[in-house]
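**Student:** Using only what follows, build the 3D model:
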Amino acid sequence: MVDSLMSSEQDIGARATEPSSRARVWLLVVACLAVSMVVSSMVALNTALPDIAVRTSATQSQLTWVVDGYTLVLACLLLPAGAFGDRYGRRGALLIGLAVFTVASVAPIVVDGPVALIASRAVAGAGAAFVMPATLSLLTAAYPKSQRSKAVGIWAGVVGSGAVLGFLVSGILLHFWAWQSIFWAFAGAGALITAFACTVPSSRDEDAAPLDWRGAVLIGAAVALFVFGVVEAPIRGWSHPLVWGFMAAGVASSVAFAALQLRLPAPLLDVRLFARPDFATGALGITILFFANFGFFFIAMQYIQLVMGYSPLGTAFALAPLMVPVFVLSIATGWYLPRVGLRAAVTVGLVLIATGLSCLRLLDLDSSYLDLAWPLIVMSTGIGLCTAPTTSAIMGAVPDEKQGVASAVNDATREIGAALGIAVAGSILAGRYTSELRPDLARFPEPVRERAIGSLAEALAVADRMGPQGAPLAELAKSAFLHAMDSSVLVLASVIAVAALFVAIWAPGRDGRQSRLVRRPAGGRHRG
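**Tutor:** Next up is the predicted model:
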C-alpha cells in the first residue's frame, strides 16, 4: 500500500515546478478541511458520552479512554509521521492518514462494545497523526515565503476553531440522530477529503536520510508515557505512584531521545532548535495556548450546561463567538506580525488569555450569557494573537526539507498542552468541589452524600429524583462547583501569566533580537 501511494511522489520533489496560484489555493482548502476534521474528532464525542454509556454499557474509565485513546495515539505518532512525510512524500502520508482515519471511523458503526470502540478510536488517532503534519508541511512547501504567513495563519485559525466546530457539528447531529451519526459524518468526510487530496501537488525531501526508527520509537514512547500519566492524574491523583512513574518514564525517554539525536549526523529532530528563541517561543506558546484552551473548555462546558442550564447544542452555540476573533486575527497575521514582532504578539495574547480567564471568576449562579460572553471575547482575542505567530515561528525556524518534522513538533505541543490543561483543570475542579460540598452534606442521607460528592452532574441528578426537597442540594452543589471553578481558572490564568513573562524576556522582537535582559554583548562573547 505504501509503495503504491508513494510511487507518484518519485518525480515530484523540492525541485519540481512550483504550483500555480489556483493549485495553492485548492491545496489550502483541502489542508484546512483535513485538519478541521482531525481536530473536531478530538472533542466531538464528549457530547455523546452519556448516550454511548447507555448503549454500550461502558464504565466511566472506558468512557475516558474513548476520548483519550484517540489523543494519546495521535500525540505519540506525530513526530515519526511527520518525518515519514518528509522522507517519502507528504501527499502520500496525507492519503495514508486519511484512509486509516476513514476506515477506523466506519468500525464503530459495524462493531459493538466499548473495547471495540476504544480500539477503533486509537486506530483513528494513528491516521490523524499522519494527516496533521502533512497538511501544514504541504502548505509551507508549496507557498513562497512572501505568501506563507497568510496560508499558515488560515491553517492555524482553522485549528484554533476546530474544537468549537466539533462541539457544534456533534451537537447538531445528536439533536436529530443517535450517537453513531457522528461516525457516519467522520467516515463520509474522510472519504470525500481523501478524493480531494488525490488532486493536490506533493513535495518531499529527495536527499533525506533514512528514517531514524530508534529516535521514532523513543520519542513516541516519551510522549505516550508522559501523556498517559497526565491523563490518569485526575482519576488517580497527582501523588499516585502510577502517575509519577509514567510521567518520569516519559521524561527519561525524552532525555534518551535528545542524547541520541545529538549523536546522529541526520537526526529525526535537531533538538538544538529548542535553544533558538523563535522555535522555543513557538513551542512554549502553543503548549500554553492549548493548556488554557482545553482546560477552559473542560470547565466552561460544565458551567454552561449544569449551572446555566443550556443543552449540548446550546452550549456549542454559546461558545461559537470564540471562533470569530481567532479566525480573523489568524488571517491578519501577515499584517500585524511584521509590525509588532513575535515577542509583543505572543506576550499580549497570553496576557489577554489570562485576563479573560480571571474575569470568569466574576460569574455567579445567576449570571447571564452576556456576563459569560465578554470574557470569552477577551480570551479568544488573545488566542487569535498567539495561534498563527507561534506556528509560524516553529515552521520558520526549520529548513524547508524538514517541514513535516516541524509541523509534527507544532502538533505534538498542542496535544501535550491540551492533555495537561484538562488534567490540571479537572484535578483542581474535582478536589475543590469535594472539599467545599462535603461539610454541607451532613444533613442528607448517606446514599445522597455518596452520589452528590462525585460531581455536579451526579448531584443534580440526585436532586431531581428528590423532588422539591432536592432544591437545597442542587443549590449547594452549584455553589461548590462555582468555588471550584474559581480555583481552576485562577491556576490556569497564573500559569499563563508566568508563560507571558517568559516570552516577554526570551522571545525575539520585531528586529529579530531578544530582550536586553538576555541579549549577548557585542561579538557574542561572555566574560568569564
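
**Student:** Please make it C-alpha for all contacts and neighbour counts, starting now.
**Tutor:** Will do.

**Student:** What residues does residue 334 make contact with?
**Tutor:** Neighbour list for residue 334: 149-150, 153 [criterion: CA atoms under 8 Å, 6 or more residues apart in numbering].

**Student:** can you pull the contacts of the closest residue to residue 333 other than its chain neighbours?
**Tutor:** Distance criterion CA to CA, 6 or more residues apart in numbering; nearest residue to residue 333, sequence neighbours excluded, is residue 153 at 6.0 Å. Residue 153 is in contact with 330-334, 387-389, 392, counting by CA under 8 Å, 6+ apart.

**Student:** Let's compare: structure for the following, please.
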Amino acid sequence: MSTTSRRTSVGLVVLAASIPAFMASLDNLVVTNALPVLAVDLDASLEQLQWFINGYSLAFASMILMAVALGDRFGRRRVFSGGVALFTVASILCALAPTAEALIAARVLQGIGGAALMPLSLAILSTNVSARMRPLAIGIWGGVAGLGVAVGPLVGGAVVEGLTWHAIFWLNVPVGVLALVLIRAFLAETRGDRVRLDLVGLGLGMAAVFGLVFGIVRGNDAGWTSPQVLAALVGGAVLLLAFLAWEGRTRDPLLPLGLFRDRSFSVANAVGLMFSIGIFGAVFILIQFLQVVQGRSPLEAGAMTMPWTMAPLVVAPLTGIVAPRVGIRALVTTGVALQSGGLAWIGLTLDPAVAYGELVPGFVACGVGMGLVFAPLATAVLAHMRDEDHAKASGTNATVREIGVALGIAVLTAVFTGVGGELTPTGYTDAARTAVLWGAAILAATTGIATLLPSRRAELATAPAAEAAPAPALAPA
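**Tutor:** Now for the predicted structure:
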C-alpha cells in the first residue's frame, strides 16, 4: 500500500468513527439554545426544560456500559451501527413531538441510541489504526467530538431562528444515513472479551443514577427535606453502593472495578466527572442569560459564544501532536485551569448591561481550555489498557462524563433557583452569577485533581512496556 493510500485509509477511518461521535455530542447541548422557544411552544416548565437535556444525558449514561458489553460480545461495528440507526429514528420522533412529555420520551430513546456511539467510536478507532497513528487519530476524534458539544448551542440557535425547533432533530437524519454508509465501508469489525451480560448491574446502575439526579432536580421545587427528594437521594446512594458491591463480586461485571487500579484511568475519570459538572452546568445557565436577560435571538446567542465554541476545533487536534512532547498532565491541568478562570471572569462581569467585549476573554479561555482537555483525557483513559478493554475503559469514561453533564445542569440549576433565580429579565442575573461562579469553583477543584495524573517521566517509564505488549495500548508519550 502506498503512503498516500495509507493516509487516505486512516483519514476515512477517522471520519467514519468521528461523525457519529459528533452527532451524539452535538445533541448533548443542541437543544440548549432552543429552550426559551420550547418553553413557549410546548408550554414547558423550568423542570421540563432540564429534562429535555437530562432525559438524553441520563439515558445515554445509563446504557453506555451495556452497549459496550453488547459490542464486545456481538461485534462493536454491529452495535455501533445499531446505535446510529436507533439515534436517527429517535431524532425523527423528537422532531414530531407534540408535547413536552413526548419530547422528553423521544430524547430518552435518542440517548439510548447515542450510548453506543461515543465509547464504541473511540474503541473502534483505536483498534482500526496503528499504535503510531493513535495519538493523532484520537486528537482529531477529540476535536470533532468536542466541536459537537461546543457548536450545539450555535447550531440550535441558527436552526430555530431560520426554521423551527423541529429542524434541530431533522438535521440528524441525513447525517445518520451518511454515518451508516461510512461505517459499513471503512470500519473493520472488532470484538472484546465475550462475557455474560450483567443485567443486574445495569438495573442497579440505572436506578442509582436516576435517583440521584432526580433528587437534585426536584430539590428546590419540592423541598430538600420532602419525602420524595430524600427517598430519591438516599435511595440513589444506597443503589450506587449496591451497584459497586455487585460489580466487585460478579464474574462478568458491567464495570470491571479492576480498571480503577490504574492511576491514569482513575484520575482521568475523576477529572471527566468534575469537568462536565462545572462547564456544562454553566453553559446551560449562560445561554439563557443572553436570551432571557439581554434579549438576544437564539442565533445571536449562539454566534456570541463562538469564541468559546470554535476554539476546540483548532486546539483539540493540536493536542494529539503536542501531548507526546509535553505530557498529558500539563495539558489537562492547564485546560481545566483556563476554564475555571474563564468562568470566574464571566461570572464576575455578568450584568444585564454588560458589553459583549467584556465577556469575550472568558469565552476564549473556556474554549481553549476545553480543547486542551478533550483529547488528552481520552488518551489518559486508554493509556495502559489492553485492546480488549478499550471499549470498557472508554465506555466507563463516557458514562462518568454524561453523569457529570446531567449533574452539572441539575446542581447549578438548583443553585440558581435556590438563590431566587427566575426565567425573567429582572430575576435572572444575580442568581446566574452565583451559579456560574459555583461552576468556576468546581473547575478550580478539578485543577487540583488533574495534577494527580501521571507525570511526563512516569509516562515515559511505562511507554516501552506498552509498546512491547502483544496487543499494544495507546501510550500517552
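
**Student:** just the contacts of residue 334 of the first structure now: which is nearest residue 292 of the first structure?
**Tutor:** Closest approach to residue 292 of the first structure among these (CA to CA): residue 153, at 19.8 Å.

**Student:** for the equivalent of the closest one over in the second structure, helix, strand, or coil?
**Tutor:** Taking TM-score structural alignment, the alignment pairs residue 153 of the first structure with residue 139 from the second structure. The three-state assignment at residue 139 of the second structure reads helix, by DSSP: H, G, I helix; E, B strand; the rest coil.

**Student:** right, and residue 448 of the first structure touches residue 460 too?
**Tutor:** No: between residue 448 of the first structure and residue 460 there is no contact, the gap being 10.7 Å when judged by CA atoms under 8 Å.

**Student:** who's more crowded, the two?
**Tutor:** The residue with more neighbours, out of residue 448 of the first structure and residue 460, is residue 460; 22 against 17, by other CA atoms under 10 Å.

**Student:** For that one, what is the enclosing helix or strand?
**Tutor:** In the assignment (DSSP states H and E), residue 460 of the first structure maps to helix 456-465.

**Student:** list the helices and strands that helix packs on?
**Tutor:** helix 446-452, helix 471-506 (3 or more CA pairs under 8 Å, 6 or more residues apart in numbering; DSSP states H and E).

**Student:** just so I know, which of those lies nearest residue 145 of the first structure?
**Tutor:** Evaluated over these, closeness to residue 145 of the first structure peaks at helix 471-506, with 24.7 Å, by CA to CA.

**Student:** hang on, the earlier thing: tell me the one of the contacts of residue 334 of the first structure nearest residue 210 of the first structure?
**Tutor:** Nearest to residue 210 of the first structure out of these is residue 149 (CA to CA; 30.2 Å).

**Student:** Skipping adjacent residues, who's closest to residue 427 of the second structure in space?
**Tutor:** Of all residues not flanking residue 427 of the second structure in the chain, residue 421 sits nearest, at 5.6 Å (CA to CA, 6+ apart).

**Student:** Can you give me the neighbour number for that neighbour?
**Tutor:** Neighbour count of residue 421 of the second structure, defined by other CA under 10 Å: 20.

**Student:** these two touch, right, it and residue 433?
**Tutor:** No: at 10.0 Å, residue 421 of the second structure does not count as touching residue 433 under the criterion of CA under 8 Å.

**Student:** against the second structure, where does the strand or helix carrying residue 282 of the first structure fall?
**Tutor:** Per DSSP H and E: residue 282 of the first structure is located in helix 277-302. Mapping helix 277-302 of the first structure onto the second structure (TM-score structural alignment) gives residues 263-288.

**Student:** what's the mean distance for that stretch versus the first structure?
**Tutor:** The superposed stretch 263-288 of the second structure is, by mean CA distance after the TM-score superposition for the first structure, a mean 1.4 Å from where its aligned residues fall in the first structure.

**Student:** measure the aligned partner of residue 375 of the second structure in the first structure to residue 472 of the first structure for me?
**Tutor:** If you follow residue 375 of the second structure across to the first structure using TM-score structural alignment, you land on residue 388. Note on residue 388 of the first structure: its distance to residue 472 of the first structure, by CA to CA, to the nearest Å, is 47 Å.

**Student:** before we move on, what about residue 347 of the first structure?
**Tutor:** 44 Å.

**Student:** chain center to stretch 374-385 of the first structure, what's the gap?
**Tutor:** Computed by CA atoms, centre = their mean, to the nearest Å, the chain-centroid distance of stretch 374-385 of the first structure equals 17 Å.

**Student:** what about it, how far off from the second structure?
**Tutor:** With mean CA distance after the TM-score superposition for the first structure, stretch 374-385 of the first structure departs from the second structure by a mean of 1.5 Å once superposed.

**Student:** what's residue 220 of the first structure in contact with, if anything?
**Tutor:** If you count contacts by CA under 8 Å, 6+ apart, residue 220 of the first structure has them with 75-80.

**Student:** top of the residues you listed by neighbour count?
**Tutor:** Highest neighbour count within these: residue 78, with 34 neighbours (other CA under 10 Å).
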